[in-house]
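Peer 1: Predicted model and sequence follow; I will ask about them next.
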Amino acid sequence: MPAACSNDFQSPAQVPAQVLPPEILSEIFMHSVRNTPSESWLRVDRPPWTLGKVCCHWRAVCLSTPSLWGNLPRLYMNTALYRDPRVLSLIQTSLDLSRTMPLSLDLTIFVDADDCITNTIPLFHQILPEMHRCRELVLACNGHSLPLLNKFSGNLGSLQSLQLRSFGSSWNFDVTQSINIFAESPSLTNASVIIDCEGSFAVGCIPLPWNQLTTLSTTDIPDSFLLDVIRNAPLLKRCSFTSAWHSDHEWDEWFPAATRHIPITHRRLESLSLLSQPGDPSVPTHFIEKLFLPSLKHLEWKYMDSHTARLISLIERSRCTLLSLTTHAKDLNREIISLLGCIPHIRELKLRGISGESLAVMTIAPSASASALVPKLQNLAIELPQCTSRDIQDFIRSRTVDLELGSVQHLEVVKLSFKSEKLYWEIYHQLEGWSTHTPGDDEAYTSILYRKRVLENLVQVLRKGGKSQLLKVRLVWYNSLAEASSNLSDDRHCRLKRIWTAFWAPSRKNPQFKAYI
């Protein structure tokens, strides 16, 4: 042993990084900057700038790793920070070192009429030559910036994903001017449009290549415009419309008027979300009366219960096989129950504020001889349940342990989100065979062991006498600051096809709870 120590001290010291291959070292560097805050990117004392100052080997790897420099921070045009020559130099260095790598840009452009006329925005002219590399673009702009954005036209050939938000006063938007910013974006398939302007605003002021989009989400867009978009976007598969407002305006400038009154049959649309912002329950849904969606599989809505009849009509006339339903209604009233009755193939269901009486409607009685409601249900999520822990356990048991109906699918995933800590713990404490918590030396560690032990009892109770199919139970306490999970992989669970998991609310007093896991 002394001889070994002597040899170690006499041998020349080596930098560990020099032993690592460049490709491994570059992966380590990428991991170190993956979660770097955007405000730290422009500081020379933070990664990735500091990585090249350790040694010449590290510097060579940094300079030869273009992906290390491709994710620029959020850039605010026409601000004092981005007029600083030192900051502009760092941005230019990042653009040069990223070479031909695709870029992800987040730009906020707020200019006045004078800036637009004088064209004096250094950062804009620095970014413009590299726009052909942009694959993902998050763009927020006001009305005066649109003429400036025309310079982007023809430089967005690699663009695949776009998030566009307009803000400011609507009178700043000159709708008479042709703004073909994204006219030549042959790869663009994913778009999100948010209109956050005071007063009315013609959304067609910024036209998109609708005919090639596969994913579209909008906020504060008139419903008449959305109908024209669906009619002229045959490749759409996923749509999410938030706070669509009713308008009788006809968009002849961007869409042909000849087909406006013809019912719309869209054969590719698979997912449709009809949402509203908080405090805005009066969003119109009558525009779906013109839709025929035979491929619809996923439906989400956050409207008043009186809109349910229109959704039932949509499903029946489309003759679609709905597999997933998310409703933000307060409870399962008669209309929603009738909706569940016309979608027997549903596999995923998300509800909010369900009562014990409503949950009992989906609970299968042991002596049931007829088919149950939503017999194919596999995944269920209930947010803020207004029922007892016994109601929840009876429902889970009826679709797992006590299930005898051959036509009913075994429940696989249950997610329960609580506001009350009392109800959260009752789900555990009412299980058979649960043991008393014995405090240990460390509160956080003992709590984790205890919850794991309670979870093992949950597994035994819910799956006693069941088949080899598994139930994944996820419990979320709303007041927690963090969320952790435990994988139970002891001997008596190894024969199962999956790993039983549960989520709990760890102690917020001990920030090192993750280390114990």
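Peer 2: Looks like it arrived, so ask away.

Peer 1: only C-alpha atoms for contact and neighbour calcs from this point on.
Peer 2: OK.

Peer 1: where along the stretch 201-350 of the chain do the strands fall?
Peer 2: For the stretch 201-350 of the chain, applying DSSP state E, counting those that start in this stretch gives strands covering 215-219, 238-242, 264-265, 271-275, 291-292, 298-301, 324-327, 348-352.

Peer 1: Now P366: closest residue in space that isn't a chain neighbour?
Peer 2: D402 (6.8 Å; Cα to Cα, 6 or more residues apart in numbering).

Peer 1: any idea how far that neighbour lies from E412?
Peer 2: According to Cα to Cα, to the nearest Å, D402 and E412 sit 14 Å apart.

Peer 1: how deep is the residue nearest to P366 tucked in, by neighbour count?
Peer 2: For D402, the neighbour count with other Cα atoms under 10 Å is 18.

Peer 1: just to revisit the earlier point, now for the strands of the stretch 201-350 of the chain, which one comes closest to A372?
Peer 2: strand 348-352 (14.8 Å; Cα to Cα).

Peer 1: Give me the buried positions along the next helix or strand after the closest one.
Peer 2: Once the chain leaves strand 348-352, the next helix or strand it forms, by DSSP states H and E, is helix 356-362. Buried residues in helix 356-362, counted by 16 or more other Cα atoms under 10 Å: G356, S358, L359, M362.

Peer 1: Equivalent analysis for stretch 289-301, please.
Peer 2: Quick answer for stretch 289-301 (16+ other Cα under 10 Å): L291, F292, L293, P294, S295, L296, K297, H298, L299, E300, W301.

Peer 1: now swap in stretch 61-74 and tell me
Peer 2: By neighbour count on 16+ other Cα under 10 Å, the buried set for stretch 61-74 is V61, C62, T65, P66, S67, L68, W69, G70, N71, L72, P73, R74.

Peer 1: any idea how far the first one is from Q14?
Peer 2: Computed as Cα to Cα, the V61 to Q14 distance reads 18 Å.

Peer 1: count of residues packed around E432?
Peer 2: A count of nearby residues for E432, using other Cα under 10 Å, gives 13.

Peer 1: ditto for P37
Peer 2: 11.

Peer 1: for Q14, same thing?
Peer 2: 8.

Peer 1: before we move on, what about A140?
Peer 2: Using other Cα under 10 Å, A140 has 20 other residues around it.

Peer 1: hang on, it is in a helix, isn't it?
Peer 2: No: counting by DSSP: H, G, I helix; E, B strand; the rest coil, A140 is not found in a helix; it is strand.

Peer 1: How far off centre is the lengthiest helix in the chain?
Peer 2: When the chain is parsed with DSSP state H, its longest helix is helix 443-463. Put simply, helix 443-463 sits 30 Å off its chain's centre (Cα atoms, centre = their mean, to the nearest Å).

Peer 1: before we move on, what about stretch 374-384?
Peer 2: 20 Å.

Peer 1: The stretch of helix or strand F503 belongs to packs against which elements?
Peer 2: Per DSSP H and E: F503 is located in strand 500-504. Under the contact criterion of 3 or more Cα pairs under 8 Å, 6 or more residues apart in numbering; DSSP states H and E, strand 500-504 touches helix 443-463, strand 472-477, strand 484-488.

Peer 1: structure B:
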Amino acid sequence: MAYNANACSNCGFANPNTPSDSYVALPDHLLQSNELPTDEEIAQIENAISDRKARVLLLDKTIVALQSSLEQHRRMRQAAADQISRGVAILSVVRRIPTDVLAEIFNWTVPDEARKHATNRCPWVLGRVCSRWRALSLALPELWTTIDRKLPLAMVKAHLDRSIPYPLTVELGFSDTGSVELLIACSSRWEVADVEMRAFMGPALGAVQGRIPVLRRLRYNDNNGFRSFGAFENAPALRDVALSGKASPLLPWGQLERLNLKLSNSAGLSQLWQAHNLVELSVTGRPHEPLSVANLMELPRLRTLLIKDGLFLESLSLPALEDLYVSMDVSSLPSFLQRSNCQLKKFTTDVQCVSASIIAVLEHTSSLVELRITAIQDVHLLLSRLTIPASEMTAYARPLVPALSALAISNVGDALACTQLVAMAESRRSSPVCAEPSLCVLDFIKWTGLNLHALETLAVLRERGFTIEWLTGPHSMDRYRSWRPSYP
């Protein structure tokens, strides 16, 4: 049985709607020449043309029908795909999160500092997802406790109403005095306050005096110079304060535990002697007027000091100090350490200095555990001084900083410094009175890779079992920045 080209691919029978391929043929010799057709050939050609016109009409109808069917099947497929998506959404994990777990997730979204526009931030954006999320966000007062200065008045009112009775984190510094007045009326709920002092706020803010029982953290910036501003003098829970600009408010100094001063004058430093319970102090500003060193201030509980100008150390005695950062002038450090007689455990500096200045500091810090120096010029001399000679490797030796267990340094690139680094590490491992230091070398200059000396030194130290990182370019900058989120 001969194969039928028009047979259906499913059943094998002929399809009556499909045009046949057998039709009147055109004379081949006329297609390949320019001869004049005979009368008989003309009739044959006219019949062929008529036959093909009929075929074209039939094929056009078939194409239209197939296109209509194809479009219908496409719509059916899209509808089925949409149903699949809706079904998958119904079964999604997010939809099935228990309410208590969803509430905990919501709490982690606030405050959302990534977005600048208040209406596109949490918690406002949570209510746009679905009715369940909206109802839950409105039922969680803790989501609405952060009120920043970008919120318009209507949203401030909403935050205050929805956050009852939770403590508030507030920012004051609005151009709209109505917002300031609303927040001041709720000052009994302030837990954290960030105040950008404006001229119109002085009289209004004075009303909070004696009405801030739960305020524990205060950020206060004043570029106008409101001297002896007493609104925060009576704050029984206040422990953490940051002052900047020309700020010199009256504070309960004796109860403060953390203090950050970024001041343009030294007036705010004159009250430090009263802050005898401070545990952490950061002096990050550079006052335009000279610091007074007439009176020595002793802070007996201070353990962490982050300071920009080391000259200020001439005014301090800190017997409990453990962590010290200095970014300018280390010349006052030896006398300060000798006077304080503290057990310093961590010392960080990015002062452009020479080894002699650092060695003078280390001679007064036998308890030092971690040393980080990012801008030393002649690092091989420091490494040489930290190396324990073979003659001193006894239980009775008193080498420099014997407890040192973490060392971060820079400018170790030449052959001399690399050789000295290996010798220092080996000597401290072999000494019975020294800890074995982990090493971090920062190369801020090299951005493409280590030089030959560095590569060989790194391989030697790792082969001998030392813990070492050798960071270049952006990696060294990232490590440097990771040390100083709270440093000046």
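Peer 2: Perfect, I can see it now. Not measured: the values here are computed from a predicted model.

Peer 1: What's S104 of structure 1 aligned with over in structure 2?
Peer 2: Residue pairing (TM-score structural alignment): S104 of structure 1 is matched to T169 of structure 2.

Peer 1: That match is in contact with S188, isn't it?
Peer 2: No: counting by Cα atoms under 8 Å, T169 of structure 2 stays clear of S188, with 11.7 Å between them.

Peer 1: Count the neighbours of the match of S104 of structure 1 for me.
Peer 2: Neighbours of T169 of structure 2 using other Cα under 10 Å come to 20.

Peer 1: Mind checking what secondary structure it has?
Peer 2: Going by three-state DSSP: T169 of structure 2 is strand.

Peer 1: Can you list the residue ranges for helices in the stretch 301-450 of structure 2?
Peer 2: Per DSSP state H, counting those that start in this stretch, the stretch 301-450 of structure 2 carries helices over the ranges 333-340, 355-362, 379-386, 415-430.

Peer 1: Single out the most deeply packed of the ones you listed.
Peer 2: Highest mean neighbour count among the helices of the stretch 301-450 of structure 2 (mean count of other Cα atoms under 10 Å): helix 379-386, with a mean of 20.

Peer 1: Please name every helix or strand in contact with that helix.
Peer 2: Using 3+ Cα pairs under 8 Å, 6+ apart: helix 379-386 of structure 2 touches helix 355-362, helix 415-430.

Peer 1: Out of these, the one nearest H73 of structure 2 is which?
Peer 2: Comparing these under Cα to Cα, the one sitting nearest is helix 415-430, at 73.6 Å.

Peer 1: List the contacts of L182 of structure 2.
Peer 2: Neighbour list for L182 of structure 2: K157 [criterion: Cα atoms under 8 Å, 6 or more residues apart in numbering].

Peer 1: Trace it over to structure 1, please.
Peer 2: Aligned by TM-score structural alignment, L182 of structure 2 pairs with Q126 of structure 1.

Peer 1: three-state assignment of that match?
Peer 2: Judged by three-state DSSP, the three-state class of Q126 of structure 1 is helix.

Peer 1: Return the residues in contact with K297 of structure 1.
Peer 2: If you count contacts by Cα under 8 Å, 6+ apart, K297 of structure 1 has them with E270, S271, C320, T321, L322, L323, S324.

Peer 1: now for it: what does it line up with in structure 2?
Peer 2: By TM-score structural alignment, K297 of structure 1 lines up with E322 in structure 2.

Peer 1: Can you tell me how far that match is from R301 of structure 2?
Peer 2: Taking Cα to Cα, one finds E322 of structure 2 at 10 Å from R301 of structure 2.

Peer 1: how near is L261 of structure 2 to W273 of structure 2?
Peer 2: L261 of structure 2 sits at a distance of 14 Å from W273 of structure 2 (criterion: Cα to Cα).

Peer 1: can you check S317 of structure 2 too?
Peer 2: Between S317 of structure 2 and W273 of structure 2 the computed distance is 10 Å (Cα to Cα).

Peer 1: Mutual contacts of those two, please.
Peer 2: Both S317 of structure 2 and W273 are in contact with M297, E298, L299, where contact means Cα under 8 Å, 6+ apart.

Peer 1: so how far is I91 of structure 1 from the residue lying closest to L458 of structure 1 once chain neighbours are set aside?
Peer 2: Spatially, and ignoring its direct neighbours in sequence, L458 of structure 1 is nearest to L431 (6.6 Å; Cα to Cα, 6+ apart). Note on L431 of structure 1: its distance to I91 of structure 1, by Cα to Cα, is 59 Å.

Peer 1: How about S295 of structure 1?
Peer 2: 46 Å.

Peer 1: Excluding residues flanking it in the chain, which one is nearest R231 of structure 1?
Peer 2: Closest to R231 of structure 1 by Cα to Cα, 6+ apart is I264, at 6.1 Å.

Peer 1: Provide a list of residues in contact with the one you found.
Peer 2: With contact set as Cα under 8 Å, 6+ apart, I264 of structure 1 has these partners: I230, R231, K290, L291, F292.

Peer 1: Could I get the contacting residues of the fourth one?
Peer 2: Read it as L291 of structure 1. Shown in contact with L291 of structure 1 (Cα under 8 Å, 6+ apart): P263, I264, T265, H266, L314.

Peer 1: Just confirm A158 of structure 2 is within a helix.
Peer 2: Yes: under three-state DSSP, A158 of structure 2 sits within a helix.

Peer 1: And it, what's its match in structure 1?
Peer 2: With TM-score structural alignment as the criterion, A158 of structure 2 lines up with T93 in structure 1.

Peer 1: swap in A403 of structure 2?
Peer 2: Looks like A403 of structure 2 aligns to K376 there (TM-score structural alignment).

Peer 1: Aligned to I97 of structure 2, what sits in structure 1?
Peer 2: Matched by TM-score structural alignment, I97 of structure 2 corresponds to L20 in structure 1.

Peer 1: burial count for the nearest residue to R397 of structure 1 once chain neighbours are set aside?
Peer 2: Nearest residue to R397 of structure 1, sequence neighbours excluded (Cα to Cα, 6+ apart): L462, at 6.2 Å. Look at L462 of structure 1: counted by other Cα under 10 Å, it has 21 neighbours.

Peer 1: Give me the distance between the match of S104 of structure 1 and F232 of structure 2.
Peer 2: Taking Cα to Cα, one finds T169 of structure 2 at 16 Å from F232 of structure 2.

Peer 1: likewise L439 of structure 2?
Peer 2: Distance from L439 of structure 2 to F232 of structure 2, by Cα to Cα: 46 Å.
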